[in-house]
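Asker: generate a structure from the sequence data that follows.
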Amino acid sequence: MISIEDARELILAHCQPLPPEDLPLSEALGRALVHPVVAAMDIPPFDNSAMDGFAIVAADTEGAKEEEPVSLAVVDVIRAGTSGKQVVVSGTAAKIMTGAPLPEGADAVVESESTTETAGTVLVRRKVKSWDNVRPMGEDSPKGTEVLAAGAAIGPAEIGVLASLGMPTVRVYRKPSVAIIATGSELVEPGNPLAKGQIYNSNAYTSEAQCVEVGVKPQRMGIAPDDYDVTLAMMRNALVNDVLITSGGVSVGDFDFVKDVQDALGVERKLWRVAMKPGKPLSFGVFERPEGGRCLVFGVPGNPASAMVSFELFIRPTLLRLMGHTAVVRSVSTAVLAQDEPNSEKRVRVVRVWLERSEGRVLAHSTGSQGSGRVRSMVGASALAFVGPEGSGKKAGDQVDVMTIRETRV
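Answerer: Okay, the predicted model is just below:
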């Protein structure tokens, strides 16, 4: 067995970003940039007013105050999207709207709230300094500067930057194609009646949802029964994808032959078993297609909590790396256990917890029974707490590392 960190490093070493594609901005959310973005123009492209008011020569307001305002002649009105027709000289002002270009001769804008407008004149009731309420040309993005780095994740702000530079499309790494196969003759699809000894297939749906959460829409390929030939045929068909996720059949039971099928299909196994609980029987391999390209093959345990934890720790980072992201592992911080968490095994216990801030500390509360078959242990979990194999575990009040997996308000 190898550690969680070593297993993830080994897996990511076999991941390269997929080929790029050009997308319209409206479809680029969540993708990663292939190339750095350099501003081809100044943003904003001209000096402009930061608020509604009057463009003036700041020196004209020397000595202006509430009881002794300075009077200026209004010679122009400048709306956003237009430019001034008059030069502002000493003793004059131009009424200006937010975002409108600063007219020639003006070096400041006084806000409307500090003025009183009368017929053809404006009274300024405070001293104004040069460049007050002016957004200089290039203040946001000077021409020639790198504004977004290669590999940057594209969020709403990044889309705004790209749009401000006039870019209708952006080059990003494409999304991976993902196939999901659940294994086991005991599985039945939801909506069908259960016979004795059968259970509903939940793993394929949780894996699908976890993929979608990353921004990838996978293909559920159905249930492979405990039949070697059927499993072989289903997995062979799935190897055309960039990633294959199978659940179940990777342990040491009589019908756990997923690894044997992988071997028969030419999947080169890179690891089997990770020093963690739940999720120990995880397998990972690489299938090199004769025609070119590869499929990364994950075999996650059949127990629902094991499958979900394995996805969070290993498959999610893989999908993000294939999509070109540079930050692929969720952030890890520390929290204080709210309860004892024993660990008598020589592997890390991954405890599903919810986080709470109390008296200046972040507390990690167990979601309940931590059995690997309890999918409900992931319900309400906002983090995974790692209880190492040192000693006999951790006591309430001890500090542990936690990986946040859901948004939390702590």
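Asker: all contacts plus neighbour counts: C-alpha atoms, from now on.
Answerer: OK.
Asker: what about the helices in the protein?
Answerer: 4-12, 156-164, 203-214, 228-238, 258-265, 304-310, 316-322 (DSSP state H).
Asker: need those in JSON lines with mean neighbour count, can you?
Answerer: Formatted as JSON lines, those follow (neighbours: other CA atoms under 10 Å):
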{"stretch": "helix 4-12", "mean neighbour count": "17"}
{"stretch": "helix 156-164", "mean neighbour count": "16"}
{"stretch": "helix 203-214", "mean neighbour count": "18"}
{"stretch": "helix 228-238", "mean neighbour count": "16"}
{"stretch": "helix 258-265", "mean neighbour count": "17"}
{"stretch": "helix 304-310", "mean neighbour count": "25"}
{"stretch": "helix 316-322", "mean neighbour count": "24"}
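Asker: closest to Ala106 out of these?
Answerer: Among these, helix 156-164 comes nearest to Ala106, with 25.6 Å by CA to CA.
Asker: show me the contacts for Asp52.
Answerer: The contact partners of Asp52, by CA atoms under 8 Å, 6 or more residues apart in numbering, come to 96-98, 111-112.
Asker: same question for Lys127.
Answerer: Contacts for Lys127 (CA under 8 Å, 6+ apart) come out as 58, 61-65.
Asker: Gly393 now?
Answerer: 340-344, 387.
Asker: in strands, which of these fall?
Answerer: 341-342, 387 (DSSP state E).
Asker: closest to Ser247 among those?
Answerer: Proximity of the ones in strands among the contacts of Gly393 to Ser247 (CA to CA) peaks at Val387, which lies at 24.9 Å.
Asker: tell me if I'm right that the closest one and Asn343 touch.
Answerer: Yes - using CA atoms under 8 Å, Val387 is in contact with Asn343, at 7.1 Å.
Asker: list residues touching both of the two?
Answerer: 349, 393-394.
Asker: please, where are all the strands along the stretch 101-250 of the chain?
Answerer: Counting by DSSP state E, counting those that start in this stretch, the stretch 101-250 of the chain has strands at residues 108-111, 115-118, 121-124, 134-135, 146-148, 169-173, 178-183, 187-188, 199-200, 219-224, 243-247.
Asker: for the third one, packing partners?
Answerer: For strand 121-124, the contact count by 3 or more CA pairs under 8 Å, 6 or more residues apart in numbering; DSSP states H and E identifies strand 70-78, strand 115-118 as packing neighbours.
Asker: next, count neighbours for Glu345.
Answerer: When neighbours are counted by other CA atoms under 10 Å, Glu345 registers 16.
Asker: Thr183 contacts Ile245, correct?
Answerer: No - using CA under 8 Å, Thr183 is not in contact with Ile245, being 10.5 Å away.
Asker: I have a second one here; can you model it like the first so I can compare?
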Amino acid sequence: MSGCGAEHGLISIDQALALIAETIQPLEHEIVPVEQALQRVLAQDVHAPVALPIFSQSAVDGYALAAPQHPIDAGQCFQVIGEVRAGQVSELQLEAGQAVRIFTGGKIPEGTTTVARQEIVQLHVEQQIQLTEDLAEHADIRDAGEEVQAGQVLATQGQRLGVGAIAALCMTGVQQVLVYRQAKIAVVVTGDEVASHVDELQQGKIFDANTPMLKAWCQQHGLAAEFFLVADQETALTELLQALQSSFDLIITTGGVSVGDYDFVRPVALNLGFQQVFWKIKQKPGKPMFFACAQSAEHTCYLLGLPGNPAAVYVALQVYVISLLRGLVGQTVSPAWVSAVLQHELKSDRRERFLRMSAQVEQGQLQVTALKKQQSHMLSNLFESNFLLRVPADMSLSAGTLLNGIYLD
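Answerer: Next comes the predicted model:
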């Protein structure tokens, strides 16, 4: 099944991720210069236009030698007939008993059988050199194509390009790549109770943690997003979402997705033509989570409504938002789960849980310990947390249990 409109009640975490995968369609492709492709995802494989090294070259500063036989014994002499610097074009050809002064990266002259690093060479008069150590054949020569063959696949479809990948592509002469278009993201923070500055902290208000958290998360993942703050008013929310849905690929909202008198995100979205994919997930934190999409011939807009509690938003970013964004660029719609060993008992809970943990590697095992203050409105343990553990529902767990989780950035 694909597309919008799959109506479901309370669902599991795996069901929610599966529904996201079935619903999301990858974005269009575009060609960009490699230098501008950081954090972009490839829409097709990239092949090497040339071999690497392009030509056989010296790995050291020293002398290219043409020896009549190998190995060369210490004490043997060679006549120096020229010099090859890195980047220099030279037509020198060596005959037996001849040498050329060469520098790292310099093109190996025709006839060369080995290279002697300058530390094992003594220079004598009349451009004669003598080896002070025995030397094997083909020493310190980088062969053409030994690292990369022309036409070889360098990077594959679905790969996100980091700094190292950019350098490797440029090294082989790749100038542009086909990537998925960047998602246009709108983030809508709802609520009358949030204050962004200490001067605005009047009675009954709380500091806004969600907006700076979402901004930092988007920046960390190379995402360009626009942010909007709207009061818990149905008319204001309707006007904003209506204006956003035709020009953004993804709208993320925080707050207003439960069943309270001022929780307007879901009814407003449905009235605007969004079709519900799911609403509630049997998890803790973050049970109220709304996923929907509005689809037309010209445009598809996805809406992911997150709870208002900061810890629930944080979990949603690590599990659901990242998975949705992966789907938009043709990647597997799933977090990067890793296994970890629980270091203590955990009591049973009727809902599947995400617990903030302290993780460290001991004796070759990733071991995790639960932190205190796990409630959905609490964030202070994020100073210590580096792992998010997925704990099954309705199970009392003992120390040593192997569970899945996510490394936290």
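Asker: rewinding a little: tell me which of the strands of the stretch 101-250 of structure 1 sits nearest to Glu268 of structure 1.
Answerer: Distance to Glu268 of structure 1, taken as CA to CA, is lowest for strand 243-247 among the strands of the stretch 101-250 of structure 1, at 13.5 Å.
Asker: mean deviation, that closest one versus structure 2?
Answerer: The superposed strand 243-247 of structure 1 is, by mean CA distance after the TM-score superposition for structure 1, a mean 0.7 Å from where its aligned residues fall in structure 2.
Asker: so where is that strand in structure 2?
Answerer: Following TM-score structural alignment, the aligned partner range for strand 243-247 of structure 1 in structure 2 is 250-254.
Asker: again, but for stretch 88-98 of structure 1
Answerer: Stretch 88-98 of structure 1 corresponds to residues 94-104 in structure 2, going by TM-score structural alignment.
Asker: distance between that stretch and the chain's centre?
Answerer: Taking the mean of its C-alpha atoms, stretch 94-104 of structure 2 sits 46 Å from the chain's own mean (CA atoms, centre = their mean, to the nearest Å).
Asker: flag every buried residue along it.
Answerer: 94, 98-104 (16 or more other CA atoms under 10 Å).
Asker: same thing with stretch 43-62 of structure 1?
Answerer: By 16+ other CA under 10 Å, the buried positions in stretch 43-62 of structure 1 come out as 43-58, 60-61.
Asker: what's the first-to-last distance across it?
Answerer: With CA to CA, to the nearest Å as the measure, the first residue of stretch 43-62 of structure 1 is 32 Å from its last.
Asker: coming back round to it: out of Val387 and Asn343 of structure 1, which sits in the busier spot?
Answerer: Neighbours per residue (other CA under 10 Å) separate Val387 of structure 1 from Asn343, with Val387 holding more: 24 against 18.
Asker: follow-up on the earlier one: just put the helices of structure 1 in a markdown table and tack on distance to Asp398 of structure 1.
Answerer: Formatted as a markdown table, the helices of structure 1 follow (distance: least, CA to CA, whole Å):
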| stretch | distance to Asp398 of structure 1 |
| --- | --- |
| helix 4-12 | 21 |
| helix 156-164 | 39 |
| helix 203-214 | 31 |
| helix 228-238 | 45 |
| helix 258-265 | 39 |
| helix 304-310 | 23 |
| helix 316-322 | 28 |
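Asker: of all those, which one is nearest Ile78 of structure 1?
Answerer: Proximity to Ile78 of structure 1, assessed across the helices of structure 1 by CA to CA, is greatest for helix 156-164 (22.0 Å).
Asker: the closest one aligns to what range in structure 2?
Answerer: The aligned range for helix 156-164 of structure 1 in structure 2 is 163-171, by TM-score structural alignment.
Asker: do the same with stretch 305-320 of structure 1
Answerer: Going by TM-score structural alignment, stretch 305-320 of structure 1 sits over residues 311-326 in structure 2.
Asker: endpoint to endpoint, that stretch covers what distance?
Answerer: Start-to-end span of stretch 311-326 of structure 2 (CA to CA) is 22 Å.
Asker: now stretch 222-240 of structure 1
Answerer: End-to-end for stretch 222-240 of structure 1, by CA to CA: 16 Å.
Asker: now do it: distance to the chain's middle.
Answerer: With CA atoms, centre = their mean, you get 33 Å for stretch 222-240 of structure 1.
Asker: then stretch 387-397 of structure 1?
Answerer: Put simply, stretch 387-397 of structure 1 sits 31 Å off its chain's centre (CA atoms, centre = their mean).
Asker: ok, and for the longest strand seen in structure 1, which residues are buried?
Answerer: For structure 1, the strand with the greatest residue count under DSSP E is strand 348-358. For strand 348-358 of structure 1, a neighbour-count test (16+ other CA under 10 Å) marks 348-356 as buried.
Asker: cool, stretch 320-337 of structure 1 as well?
Answerer: Going by neighbour count (16+ other CA under 10 Å), the buried part of stretch 320-337 of structure 1 is 320-326, 328-329, 334-337.
Asker: quick one: that stretch to chain centroid distance?
Answerer: Stretch 320-337 of structure 1 has its C-alpha centroid displaced from the chain centroid by 9 Å (CA atoms, centre = their mean).
Asker: residues in contact with it?
Answerer: Applying CA under 8 Å, 6+ apart, the set of residues contacting stretch 320-337 of structure 1 from outside is 12, 15-18, 31-34, 151-153, 172-176, 214, 313, 316-318, 361-365, 394-405.
Asker: what's the answer for stretch 153-170 of structure 1, then?
Answerer: Here stretch 153-170 of structure 1 makes contact (CA under 8 Å, 6+ apart) with 22-25, 28-33, 39-41, 43, 148, 325.
Asker: just the buried members of those?
Answerer: Buried members of these, counted by 16+ other CA under 10 Å: 23, 25, 28-33, 39, 41, 43, 148, 325.
Asker: show me these that map onto strands.
Answerer: The members of these that map onto strands under DSSP E are 23, 148.
Asker: can I get the buried ones among the contacts of stretch 153-170 of structure 1 in TSV with distance to Ala195 of structure 1?
Answerer: Converted to TSV, those look like this (distance: CA to CA, whole Å):
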residue	distance to Ala195 of structure 1
Leu23	48
Leu25	50
Ala28	46
Leu29	44
Gly30	42
Arg31	44
Ala32	46
Leu33	50
Ala39	63
Met41	67
Ile43	66
Leu148	56
His325	45
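Asker: now find how far off-centre the match of stretch 305-320 of structure 1 is within its chain.
Answerer: 14 Å.
Asker: quick check, nearest of the buried residues of strand 348-358 of structure 1 to Asn201 of structure 1?
Answerer: For these, the nearest to Asn201 of structure 1 is Arg352 (21.7 Å; CA to CA).
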